[in-house]
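**Q** Got a sequence here, can you build the structure:
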Amino acid sequence: MILLQSHSRFLLQTLLNRVQNLEKAIELDFQWVEFDDVRYHILVSTKNPNVLLLSVSLPIPPPEAVFTGGLPSGAIEAIKAAYGVVVQILDPPRDGFNLTLKLNLSKLPPDEEHRHALLVKIASVREVVLGAPLRVVLKQLGSRIVAPGVGRLIALVHRPKESFFIVPQVEKVTVVFPMRFNDSIDTALATSFLQEFVQARRAAGLNNAPPCLWSSTPPLEIKDVPPEALSANAGFVSFVILPRHVEGKKLDRTVWNLSTFHAYVSYHVKCSEGFMHTRMRRRVESLIEALDRAKPGVEEGKKSPNSRSFKRLSFKDTRSNSNS
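**A** Here you go, the predicted structure:
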């Protein structure tokens, strides 16, 4: 199975191209949308080629998810900690966006390796912003910090008007995903995929992976959630995150994988659907070829290009041929 990359490939490529051509006064104005309805906008003017404005629009949060100033809790602190003096947060952001960052490309590290690592981190702004509240909870789990509100349900947005839920405790964090799909075929494939996903967790080589459960009904951890937030037609997936899953560099990977779990499932559902369509088309083509081979050489009203033509001879023609 394929894991989604934490950085936006188009954003990273644009940043790399801009850094390599800082001496050129090139105007840029790009907008694009990536999975889960995250919209980006890059703006560079010829008057100040060292400055790049990056605006990000996040998915519309549902009522149960808490946003402060248009951003998840802890997002501002996470941005400052990740980017330092290279990035400045503009307040207010550009119209239609939740966040606008002013990048001073002249302040990038001179070392090529460090510069590239920072650009990758900037291209991972979706992870930094949307994963900020989850990162805080998991860091407290790794540090064994008993934070206020332990056991209190927290709703985090991950798709437009949809959220997933985390229940922080001292020794573990339970993460619950209501899985929703608009298409009936996607729902059937996702349900089968998730059940197999849970079964695969029991393999011997995955003993250290987080425990995973699937159920068709809401688990007890989210029994107090409003009913409208639990409309899941593909069931509910629960992960139990333990301190060993967030040690050191595992923290970033765990935050990203949990933040994009629904997109991960959707990606593999679409791949499975496309694979089945390809197999069906190939099967139909092979059947058509078999039918073509089974056709007779001469059809009514038509002649095969390889067929021979015969002329019926009369008795007179036969005698003339024998005399000759």
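
**Q** Only C-alpha atoms from now on, for both contacts and neighbour counts.
**A** Fine.

**Q** Could you identify the longest helix within the protein?
**A** Longest helix of the chain, by residue count under DSSP state H: helix 261-294.

**Q** and the next element down the chain from that one?
**A** Next along the chain after helix 261-294, taking DSSP states H and E as the criterion, comes helix 315-323.

**Q** Contacts for that following helix, please.
**A** Residues outside helix 315-323 that contact it (CA atoms under 8 Å, 6 or more residues apart in numbering): none are found.

**Q** Residue 279: how many residues sit nearby?
**A** A count of nearby residues for residue 279, using other CA atoms under 10 Å, gives 12.

**Q** Residue 198 now?
**A** With neighbours defined by other CA under 10 Å, the count for residue 198 comes to 16.

**Q** Following up with a second sequence; could you model it the same way so I can compare the two?
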Amino acid sequence: MTTSTTARPELRPDVDIRTRSHRIGCIGAGAIMADQHLAAYQLAGFPVVAIASRTEANARAVAERYGIPTVHGTPSELIADPEVEIVDIAFPPDQQPALIREALAQPHVKAVLAQKPLALDLDEALALRDEAAAAGKILSVNQNMRYDQSIRVLKQLLDSGALGEPVFAQIDMHAVPHWQGFLEGYDRLTLANMSVHHLDALRYLFGDPSEITTVVREDPRTTFEHEDGIVVSTLRFPGDVLALSVEDVWGGPREEGYDDDFFIRWRVEGTAGVANGTIGWPTGEPSSIRYASRTHTDGEWVSPSWDTHWFPHAFIGVMEQVQHAVETGGAPELSVADNVKTMALIEAGYRSIAEKRPVQLSEFAL
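**A** Predicted coordinates:
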């Protein structure tokens, strides 16, 4: 085998923290805020000055855990606090838009970080995008899988040309999410609340797709009514890249004495190489990647490693890009203008389910 003359790309699984000076007020005291957002902010040294939730006692308990100086009785009180520059929301998507609008109206609020999905449907997401632009405020959406270490390294490999032109990609999930109780009141489940991670990551890697075809069946474990349990989507991206996203939220029996094999794996094949990896969430281990390139590794498999995790370390990157956008006055990497394109992809998936056909993204006016 000939020796490659192309240097291996420098791989950076985690972000550099450029800015950490802008004061954060957190709305929500559930698991995602208490165990992920705030754990990440503590590791990064981001200043959290206030917290509020639907239940003040819960907010107070989380404040004591992280040394947050101010507990507000309601989210509205927190939004009105002039000490808060960035409002970080972890609330259900039917209630989130009203809080975003309150925050956009406050002169002291410079940015809002919202959860995904941004809203229950595309029309509401587009309205929020336009209202944020009219207010001259930063609105960012927490698509945190873009900051998973394996996905970041994969993006760097693609950008370096180590895999050549991408041909085929797949994200394959067989694991049971913790469905939050508020989801029982919606008619949309997996595509909007789990596939949104994977479809957004595919957009991050390959650009905006031209079409999506989505098929579903009910999940036998989920007892409340739902349209989309197990989900399989095929997508076509620029350069004729074909992609497959599988969200098997059944994953086999989950009961005492049954040894499951839950996982999330991904694979990308290109004209010059192949990369595959895992997302560490179901196992609690760091995500992983291995790749081989005929131009960068002489066809040998290389396995970079790191000690950080998707949860909570990816949330450092999410808030860091908001902090830096506030500092510089530029657009955040996870901008609402970009996120509405992921929302359109979700909407197209639901249209594909309903009409049993491939749906072109050009059918949606953005």
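
**Q** TM-score them against each other, please.
**A** Once superposed, chain against chain, the TM-score is 0.23 (TM-score structural alignment, normalised by the length of the first structure); 128 aligned residues with a CA RMSD of 6.7 Å.

**Q** Show me what the longest helix of the first structure is packed up against.
**A** If you count contacts as 3 or more CA pairs under 8 Å, 6 or more residues apart in numbering; DSSP states H and E, helix 261-294 of the first structure packs onto helix 184-200.

**Q** Would you agree residue 337 of the second structure falls within a helix?
**A** Yes. Counting by DSSP: H, G, I helix; E, B strand; the rest coil, residue 337 of the second structure falls inside a helix.

**Q** Pull up the gap between it and residue 289 of the second structure, please.
**A** Distance of residue 337 of the second structure to residue 289 of the second structure, computed by CA to CA, to the nearest Å: 30 Å.

**Q** separation between residue 323 of the second structure and residue 151 of the second structure?
**A** 22 Å.

**Q** Could you do residue 277 of the second structure as well?
**A** According to CA to CA, residue 277 of the second structure stands 9 Å off from residue 151 of the second structure.

**Q** which one of the two has more residues nearby?
**A** Higher neighbour count among residue 277 of the second structure and residue 151: residue 151, with 25 against 20, using other CA under 10 Å.

**Q** pretty sure that one is in a strand, no?
**A** No. Using three-state DSSP, the assignment for residue 151 of the second structure is helix, not a strand.

**Q** Which elements pack onto the strand or helix carrying residue 128 of the second structure?
**A** Following DSSP H and E, one finds residue 128 of the second structure within helix 122-135. In this structure, helix 122-135 of the second structure makes packing contacts with helix 96-104, strand 138-141, helix 336-355, judged by 3+ CA pairs under 8 Å, 6+ apart.

**Q** can you tell which of these is closest to residue 129 of the second structure?
**A** Closest approach to residue 129 of the second structure among these is made by helix 336-355 (5.8 Å; CA to CA).

**Q** For that closest one, which helices and strands make contact with it?
**A** For helix 336-355 of the second structure, the contact count by 3+ CA pairs under 8 Å, 6+ apart identifies helix 122-135, strand 138-141, helix 190-193, helix 195-206, strand 211-217, strand 359-360 as packing neighbours.

**Q** now with 7 Å?
**A** When contacts are defined as 3 or more CA pairs under 7 Å, 6 or more residues apart in numbering; DSSP states H and E, helix 336-355 of the second structure packs onto helix 122-135, strand 138-141, strand 211-217.

**Q** List the contacts of that helix.
**A** By CA atoms under 7 Å, 6 or more residues apart in numbering, the residues outside helix 336-355 of the second structure that reach it are 122, 125-126, 129, 139-141, 191-192, 196, 200, 212-215, 358-359, 361, 364.

**Q** picking that back up, how big is the angle separating the longest helix of the first structure from helix 184-200?
**A** Interaxial angle of helix 261-294 of the first structure relative to helix 184-200 (axes from the mean of the first three to the mean of the last three CA atoms, to 10 degrees): 110 degrees.

**Q** So for helix 261-294 of the first structure, what gets flagged as buried?
**A** By 16 or more other CA atoms under 10 Å, the buried positions in helix 261-294 of the first structure come out as 261, 262, 263, 264, 265, 266, 267, 268, 269, 272.

**Q** And those, which is closest to residue 198 of the first structure?
**A** Among these, and counting by CA to CA, the member closest to residue 198 of the first structure is residue 265, at 12.7 Å.

**Q** Please report the distance of residue 316 of the first structure from residue 322 of the first structure.
**A** According to CA to CA, residue 316 of the first structure stands 10 Å off from residue 322 of the first structure.

**Q** and what of residue 240 of the first structure?
**A** To residue 322 of the first structure, residue 240 of the first structure is 99 Å away according to CA to CA.

**Q** And the two? Which one has more around it.
**A** Neighbour count, other CA under 10 Å: between residue 240 of the first structure and residue 322, residue 240 has more, with 17 against 7.

**Q** what sits against the closest residue to the more buried one other than its chain neighbours?
**A** Leaving aside its chain neighbours, residue 240 of the first structure sits nearest to residue 174 (4.6 Å; criterion: CA to CA, 6 or more residues apart in numbering). If you count contacts by CA under 7 Å, 6+ apart, residue 174 of the first structure has them with 166, 167, 168, 238, 239, 240, 241.

**Q** and those residues, which two are the farthest apart?
**A** For these, with distances taken as CA to CA, the pair at the greatest spread is 168 and 238 (13.2 Å).
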